[in-house]
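A.B. asks: what follows is a protein structure lacking sequence information:
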């Protein structure tokens, strides 16, 4: 699934011999074009003193006569900085056309001397400019709002120095939805050691609704380079925003704060929200979620083979035999993802949801009701639909298990999404370590890991019983290892899944593990 763009464009710049824009109506074709035109140092500028022609490239795009440019989103990866240029005319043009650039710049440039020009252009046009290590670029793409969260609802650029608290312009949220908060914590690619505290909070009705912060080495959110991100569910209200900051040097910093919506509003869901008065009266009554899945499989209005089903459930089913339903789901290669409440309104068999997902290459998460909105974005069903790996290792106590290797079918422009449950429906506080590692020493991306180690999730995203993150991999076979430690002796079956986006679809169904 990809945001509803109608036209895509790609171009290489900073080359001794310029090339034209490639326009396409298909995202996958555009990605193939990018893969076949990756940077080649032999074709680039030879002198480090030569500045990037990225600004000329942007100007050429606005002047093209092949596609309309109004409302465009630009995602620009830059290894070389421009040299001094007046950007006032270009900034005016981008504002006129409502074009917002998201610039991902290397903090180890191959040339040029004016990184502040990139940052200033993004500041003046409601865009974003991040500075990253080269090896972070692939992961950072998945966190900038240009591609996957295209609907900007808020932008401000506060000027800060030293220590203080700022009241920012209020945030008017147009409708209940998921929103993506982004803030740069400094305006260049230098070390962030001078950034002691950056705390952005949003409140309504005098109660705190959300925040993200950097407090020394403690991060509440996701921090890559100079850019921090966090998603949040907001209601259609007016929110007050405050920024607490502390920098240990005396340099002024112009920060960029942006709020984007992940999707346009779906009017059907808004008009069919849960109504307690229409639900089952007794807590003893089990959910009919399994019957609902079966009815969908038998429907005659839409094909079901290869469907992705995403289910939010507040009530658990009661005990029943699910073997026939599992057989039917497997026959149709039907993927079921459950997001279930830790505090159900009824029913007594959460393990049935988990078992159904385990045996059909699906995924089953359990989380608190107030975290559901966050968790949804980190489940692979909607945004990363192409499953390439699925295993369900059985673990107990403490140990290490060698898993089946993963065969990566193709390179990916934005990486692969790793998801793993670290617990079934039981308590999360018994989990000490559940760490998945992969390696191949013969390729560029030699391996990495996700999970918990001594209850610490590091940069990975942990909600409820599941943890996930983007990871870069090459087209290769990687060995897979799981280290685990639990405080009890119970046996539990974990779910490990690896998905790709539409940029790397596959033409096969991964085998079922059990």
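C.D. replies: Done, it's in. Only a predicted model underlies this, so the values are computations on that prediction, with no experimental measurement involved.
A.B. asks: from now on I want contacts and neighbour counts done on CA atoms only, so please keep to that.
C.D. replies: OK.
A.B. asks: how about the strands of the stretch 301-450 of the chain, start to end?
C.D. replies: 308-313, 335-341, 363-367, 386-391, 394-395, 398-407, 416-421, 431-439, 447-452 (DSSP state E, counting those that start in this stretch).
A.B. asks: distance to residue 480 for those - can I get that in JSON lines?
C.D. replies: JSON lines is the format used below for the strands of the stretch 301-450 of the chain (distance: least, Cα to Cα, whole Å):
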{"stretch": "strand 308-313", "distance to residue 480": "26"}
{"stretch": "strand 335-341", "distance to residue 480": "23"}
{"stretch": "strand 363-367", "distance to residue 480": "19"}
{"stretch": "strand 386-391", "distance to residue 480": "11"}
{"stretch": "strand 394-395", "distance to residue 480": "15"}
{"stretch": "strand 398-407", "distance to residue 480": "5"}
{"stretch": "strand 416-421", "distance to residue 480": "12"}
{"stretch": "strand 431-439", "distance to residue 480": "5"}
{"stretch": "strand 447-452", "distance to residue 480": "9"}
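A.B. asks: presented hereafter is structure B, for comparison with structure A:
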């Protein structure tokens, strides 16, 4: 994560959910960011010391959005959450994030240390074309690592699908911004809450329309599902068109959300955001 931050002119970090609120630290050098992260590692002794207080994440985010020091346009925000917030309406924050094309990426521990509402965390990432994964233990660590690999890349696919039961999704044929063979990143999520027994399976295929390339999940060429998200690297070529087909199976008729994302090292303009009222 830190080494990829060198692609950015400004970086920032802060711990939240501490008894003594900490200030956001801004950096212009990724080495300074690394040093700050190392000296501000998570420390339970600084926390609230109970399992009832909600997270102060949104208060910290508001400070960032109103910092007056650095440009926000196109910023990527990565958040690791153990304590859930209590707020049920964060539309003001989401509106401000969207107005500045800020992408929010969140990993949420499925075993919270406090708080009551994880739904707004998912909503905030969803409405900004980021994504949110729920996991615990090692899956949380691995999922967060893959999530941060989007640093230094441009999003060129961002689509969302409401599904239930079993079925198939076929995304419209697309092209990568990459002019030659190059590594692109894919991410997909399968639920908008902690993974539960209603999820049975998901598999997908990314294939060139001329049949010369195929990537499948699950397979020995893919990484596994970490909690509710899976991410992989594909070798795509800008001269070809590709199709992404997803088969899903849930044992419920309750609506589920599948998020589909792709990223390239080559420039692509901001994509349309999901509807938000």
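C.D. replies: Okay, I see it. Treat the numbers as computed from the prediction; the structure is a model and nothing was measured.
A.B. asks: distance of the nearest residue to residue 375 of the first structure once chain neighbours are set aside relative to residue 366 of the first structure?
C.D. replies: Counting by Cα to Cα, 6 or more residues apart in numbering, residue 375 of the first structure lies nearest to residue 463, which is 6.0 Å off, once chain neighbours are set aside. Taking Cα to Cα, to the nearest Å as the measure, residue 463 of the first structure falls 8 Å from residue 366 of the first structure.
A.B. asks: check residue 214 of the first structure too.
C.D. replies: Note on residue 214 of the first structure: its distance to residue 366 of the first structure, by Cα to Cα, is 28 Å.
A.B. asks: compare these two (neighbour count), which wins?
C.D. replies: residue 366 (28 against 20; other Cα atoms under 10 Å).
A.B. asks: corresponding residue for that one in the second structure?
C.D. replies: Matched by TM-score structural alignment, residue 366 of the first structure corresponds to no residue in the second structure.
A.B. asks: could you do residue 247 of the first structure as well?
C.D. replies: Match for residue 247 of the first structure (TM-score structural alignment): residue 250.
A.B. asks: so which bits of stretch 151-169 of the second structure are buried?
C.D. replies: Neighbour counts using 16 or more other Cα atoms under 10 Å place 151-160, 163-165 of stretch 151-169 of the second structure among the buried residues.
A.B. asks: so which two of the residues you listed are the farthest from each other?
C.D. replies: 152 and 165 (36.5 Å; Cα to Cα).
A.B. asks: packing partners for the helix ranked longest in the second structure?
C.D. replies: Assignment by DSSP state H gives helix 137-148 as the longest helix of the second structure. Secondary-structure packing of helix 137-148 of the second structure (3 or more Cα pairs under 8 Å, 6 or more residues apart in numbering; DSSP states H and E): strand 103-109, strand 131-135, strand 229-236.
A.B. asks: show me the contacts for residue 267 of the second structure.
C.D. replies: 153, 154, 177 (Cα atoms under 8 Å, 6 or more residues apart in numbering).
A.B. asks: the second one -> the first structure?
C.D. replies: By that I understand residue 154 of the second structure. Going residue by residue (TM-score structural alignment), residue 154 of the second structure aligns to residue 151.
A.B. asks: is it true that that match touches residue 258?
C.D. replies: No: Residue 151 of the first structure lies out of contact with residue 258 (Cα atoms under 8 Å); the separation is 10.5 Å.
A.B. asks: so residue 59 of the second structure: helix, strand or coil?
C.D. replies: At residue 59 of the second structure, secondary structure determined by DSSP: H, G, I helix; E, B strand; the rest coil is helix.
A.B. asks: map it across to the first structure for me.
C.D. replies: By TM-score structural alignment, residue 59 of the second structure lines up with residue 56.
A.B. asks: all helices in the stretch 1-150 of the second structure, in order from the N-terminus.
C.D. replies: 30-39, 57-65, 91-99, 119-126, 137-148 (DSSP state H, counting those that start in this stretch).
A.B. asks: most tightly packed of the ones you listed?
C.D. replies: Each of the helices of the stretch 1-150 of the second structure was scored by mean neighbour count; the highest is helix 119-126, a mean of 22, by mean count of other Cα atoms under 10 Å.
A.B. asks: mind checking how far residue 435 of the first structure is from residue 224 of the first structure?
C.D. replies: 22 Å.
A.B. asks: the residue nearest to residue 375 of the first structure: neighbour count?
C.D. replies: Number of residues near residue 463 of the first structure (other Cα under 10 Å) recorded here: 19.
A.B. asks: what's the answer for residue 269 of the first structure, then?
C.D. replies: Count around residue 269 of the first structure with other Cα under 10 Å applied: 9.
A.B. asks: you'd agree it is in a helix?
C.D. replies: Yes: if the criterion is three-state DSSP, then residue 269 of the first structure is within a helix.
A.B. asks: what's the match for it in the second structure?
C.D. replies: So, by TM-score structural alignment, residue 269 of the first structure is left unmatched.
A.B. asks: distance of residue 269 of the first structure from residue 176 of the first structure?
C.D. replies: As for residue 269 of the first structure, its distance to residue 176 of the first structure is 11 Å (criterion: Cα to Cα).
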